[in-house]
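>>> structure, please.
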Amino acid sequence: MSEEKPSIRVVLDGVFFQLANTGIARYWRSVLAHWDPKEAGCEIFFLNRGGQIPQNCQIKLIDFEPFRYESSGEDALKCEVLCKELKADLFLSTYYTTPTETPSITIFYDMIPERMGLNLKQRPWREKRLSILHADNVLTISKSSQEDLKYYYPDHATHSTYIAYSGVEENFYPVEKEKILSFRQKYKLEKLYLLVVGTRMTGKGYKNTELIFKAMHQWKDANRYQIVCAGGLPQLETRLKRYLPDKNVLVKSFSDEELTAAYAGAHCCVYPSRYEGFGQPIVEAMKCGCPVITCFNSSLKEIGKDAVLYINPDSIIDLREKILELEEPVTRSRCIQRGFKEATSFTWENTAIQVKKAILSAVRNQTKNNPVQWHRFRTLQAELQRQSIDDESLSAFEETWLAEQKSNRNFTETEEAQLLQRFKPSLWGQAKTKSVRYLKKRAKAILRKSA
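Okay, the predicted model is just below:
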């Protein structure tokens, strides 16, 4: 009788389910649904911080307090306590949380903050960097993201990295003509339509959806087309309304079944983004037999390969030409057939296999440097956060500490005390930070109430 394999105990922090219910939550929900932890020799303890958590998965739920960025140091210390209680071999977070001494894997999805010039001193992006520093292994969702890690964090890119591409659900497929006809009739889609999927407008405009509406504006062939926006805000943004009359645009949040019909019946899916960590709509479209127009950048060229048509992200003429090109039967058929072929690579089973490989590798080849110092770092960070330190001062403290660690030098107790005193906020600073946080919370509450 063979001995039962020892189980690897993994704490999976479901923090992202608390923060949002977007594509990242769907990623983990799908991975867990297609992964048998026992077969992989793993036991998964899922930290339930709230939100729409995964159902019917072979995981053990542990209720855990909600995450707050302003107390991230304390959170890391509590995660470590739990890891020790569970005798965990590994900590894996869905969104940039860490323990202190337990080995960890971090997964990052894109480099949008770095690429778009966002304020990297803001707490979410600081925690992203700290999670990369703490990690034994790193998971990315594309080769492009893996290369971005090396470019933006060269000092931290010495980890073993694994690519766990996103998968596509089986319910995305080339549906029957009857279902397409029914979908068109339901939404009164009498013309050829361009499908736009997901968020349309972002702070830095990297989604580039405005290009589509500009291309339609005052184009002699525009009256032959409609635009269908799937997902995103429930109303078309004012900035986009000025280009086209409402009758030519449908904005709707579809079920997966209807979205599949929307893909299958579209003239094309237009995805002119300037940067993506993956590009889920491209794969969904290809799997449904929908031609794709996108841009030759980041992960989009990696996912689309030769199955899509590429445009200059600043050229409305280029986009118009590609829209017309897809009316040619040969071009259209070529894109559809190549799309079917490329889409077969992106399955949740393959994603789960790569996650499993990263876990096993991290447990076998731990590269942790001085976990005790990580514990001290988070302890001091927590103390400063309890005193309502502002983000800029906290970032300066972290950089000072990390610079010493990089030179393989540890602070003495006296130096730690001096460091705390140096960055300790004044009473005025504490009051100001608390006021700003209160006003931000009130603003968010008002926005939620009015939505």
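>>> CA atoms for contacts and neighbours, from now on please.
OK.
>>> please name the nearest non-neighbouring residue to S93.
Sequence neighbours aside, D13 is the residue nearest to S93 in space, at 4.6 Å (criterion: CA to CA, 6 or more residues apart in numbering).
>>> so who does the one you found touch?
F46, L47, N48, F91, L92, S93, T94, Y95, T97 (CA atoms under 8 Å, 6 or more residues apart in numbering).
>>> among these, which ones are buried?
Listed as buried from these are F46, L47, N48, F91, L92, S93, T94, Y95, T97; burial here means 16 or more other CA atoms under 10 Å.
>>> one more, so I can put them side by side:
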Amino acid sequence: MKLLVDGVFFQLASSGIARVWQAVLPALAAIDGLDVLVLDRGGMPTLEGVTRIPFPTYKDLYTADDSELIQRICDFYAIDVFTSTYYTTPLSTPMVLVVYDMIPELFEFDLKHRHWQEKAVAIAYARRHIAISRSTREDLLTCYPTLDQVDVAHPGFNHAVFHPVDEERVAAFRQRVGFDQRPYLVTVGSREQHLNYKNGALLFDTMATFGIDAFDILCIGGEPTIAPEKLAALPPAVKAERIQLSDDDLAAALSGAAGLIYPSLYEGFGLPVLEAMACGCPVVTTARGSLSEVTGNACVIIDGASRSEMAAALGKLMSQSVRNDLRRAGLERAALFDWSALVSTIADAARETAKLGQQADYLAFAETWQSLRRLQAAVDVNTWAPTA
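As a prediction, the model looks like this:
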């Protein structure tokens, strides 16, 4: 069986979704009888066992034409089933879709934007859906109650990278980045986002309001700068910086931190929390979205709306015995996660979905779909083509 995967997300970003597929694709390619071909639009890492197909970069303006090009690849390589790392679609090849979250739908994003319209298109076109958490499945079915089958499979993490790093390596990392004098807290990824659902300001506001100066703050990734007003309000003793790290250095940063602070108001899964626990890093987070599925009882749980509650959580992290307990609990919890569930669920769904390709009802659906999508392509050209 031939599975074509659009590696479009590697072009768009290097965040958690890219990390998921970087692990999943070689594992799928290792399955007997499954040939994995990947459209490389740019930014695709070297992936063992997959066939790389160079492909044009993704643009929002001509998404229906993009589907036409994808279908031509499907036809040329006699593809049995298609999936995408994000929300692209072919015209007639049966599709499995992995759904990560319903953040745009739940947090009042502008759903008229073509980017999110294409997500709706992909959900409508796909014949099987896989959610990466029970929470995401519930939200998906709330928004699309007529979907027939939505499986759930949790992602894993890279066990070879994310584990407790030895003290010598941690000390070298801390000295290199200039965080070797005081205990420090870590934030990972975006601190803001639409309607502030990432809620990263809560840590800064809490330390400013209560004068908490026991920790420095190391922001890893996310927005390129920390808001100047947030920095200015911190107690004078607190050092806060934003840096970009490789995965190996991220593991060292987490291993040496007093805690990961992740007060997100919604997650489709929560990979940064899982990676932190795997490194023995104590975690403060919420139970919102899927986060409780990841953490169990292994973290300090807050609501995410109260500075006083965050202050109390930071107080707990000041205790060495509490940190030790959280490290043990986090390592035990993280050990429950690997990639096997998601890989096998995608492979099983692909096999079942491929069977649709010659069924009369699916062929009728695909014929109508192609007509509508090609009509959209003509409208796109008339709408966006440059004028003289």
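>>> need the TM-score between these chains.
With the length set by TM-score structural alignment, normalised by the length of structure 2, the two chains reach a TM-score of 0.91; 382 aligned residues with a CA RMSD of 2.2 Å.
>>> strands along the stretch 151-300 of structure 2, start to end?
Ranges of strands within the stretch 151-300 of structure 2 are 184-188, 216-220, 240-243, 259-262, 283-286, 300-302, based on DSSP state E, counting those that start in this stretch.
>>> matching residues in structure 1 for the second one?
The alignment of strand 216-220 of structure 2 onto structure 1 (TM-score structural alignment) covers residues 226-230.
>>> which other residues reach that stretch?
By CA under 8 Å, 6+ apart, stretch 226-230 of structure 1 touches 189, 191-198, 248-254, 259.
>>> ditto for stretch 372-382 of structure 1
Stretch 372-382 of structure 1 has contacts (CA under 8 Å, 6+ apart) with 71-74, 76-77, 100-101, 394, 398, 401, 410, 420.
>>> average offset between that stretch and structure 2?
Here stretch 372-382 of structure 1, set against structure 2 after superposition, deviates by a mean of 0.7 Å using mean CA distance after the TM-score superposition for structure 1.
>>> so what does N297 of structure 2 match up with in structure 1?
For N297 of structure 2, the aligned position in structure 1 is D306, judged by TM-score structural alignment.
>>> any idea how far its match is from P313 of structure 1?
Going from D306 of structure 1 to P313 of structure 1 by CA to CA, to the nearest Å gives 18 Å.
>>> who has more neighbours out of these two?
Shown here are D306 of structure 1 and P313; by other CA atoms under 10 Å, P313 has more neighbours (22 against 14).
>>> show me what contacts that one?
P313 of structure 1 neighbours (CA under 8 Å, 6+ apart): N208, L211, P272, S273, R274, C295.
>>> residues near the third one, how many?
Right, P272 of structure 1. Using other CA under 10 Å, P272 of structure 1 has 27 other residues around it.
>>> cool, and the first one?
The burial metric for N208 of structure 1, expressed as a neighbour count using other CA under 10 Å, is 19.
>>> cool, the second one as well?
L211 of structure 1 sits with 20 neighbouring residues when counted by other CA under 10 Å.
>>> ok, back up a step: take the contacts of stretch 372-382 of structure 1 and lay them out in JSON lines including neighbour count, distance to E342 of structure 1 and secondary structure.
Shown next, in JSON lines, are those (neighbours: other CA atoms under 10 Å; distance: CA to CA, whole Å; DSSP: H, G, I helix; E, B strand; the rest coil):
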{"residue": "S71", "neighbour count": "16", "distance to E342 of structure 1": "44", "secondary structure": "helix"}
{"residue": "S72", "neighbour count": "20", "distance to E342 of structure 1": "41", "secondary structure": "helix"}
{"residue": "G73", "neighbour count": "26", "distance to E342 of structure 1": "43", "secondary structure": "helix"}
{"residue": "E74", "neighbour count": "22", "distance to E342 of structure 1": "45", "secondary structure": "helix"}
{"residue": "A76", "neighbour count": "22", "distance to E342 of structure 1": "40", "secondary structure": "helix"}
{"residue": "L77", "neighbour count": "21", "distance to E342 of structure 1": "44", "secondary structure": "helix"}
{"residue": "T100", "neighbour count": "26", "distance to E342 of structure 1": "41", "secondary structure": "coil"}
{"residue": "E101", "neighbour count": "24", "distance to E342 of structure 1": "41", "secondary structure": "coil"}
{"residue": "L394", "neighbour count": "22", "distance to E342 of structure 1": "46", "secondary structure": "helix"}
{"residue": "E398", "neighbour count": "17", "distance to E342 of structure 1": "44", "secondary structure": "helix"}
{"residue": "W401", "neighbour count": "18", "distance to E342 of structure 1": "46", "secondary structure": "helix"}
{"residue": "N410", "neighbour count": "14", "distance to E342 of structure 1": "50", "secondary structure": "coil"}
{"residue": "L420", "neighbour count": "15", "distance to E342 of structure 1": "54", "secondary structure": "helix"}
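>>> now distance to R442 of structure 1 too, for the contacts of P313 of structure 1, in CSV please.
As requested, the contacts of P313 of structure 1 are exported to CSV (distance: CA to CA, whole Å):
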residue, distance to R442 of structure 1
N208, 31
L211, 35
P272, 35
S273, 33
R274, 33
C295, 39
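>>> nearest to H34 of structure 1, of the residues you listed?
S273 (29.4 Å; CA to CA).
>>> which residues touch the match of N297 of structure 2?
Each residue near D306 of structure 1 by CA under 8 Å, 6+ apart is listed here: R338.
>>> the same query, at a cut-off of 10 Å, please.
Taking CA atoms under 10 Å, 6 or more residues apart in numbering, we find D306 of structure 1 in contact with R334, C335, R338, G339, E342.
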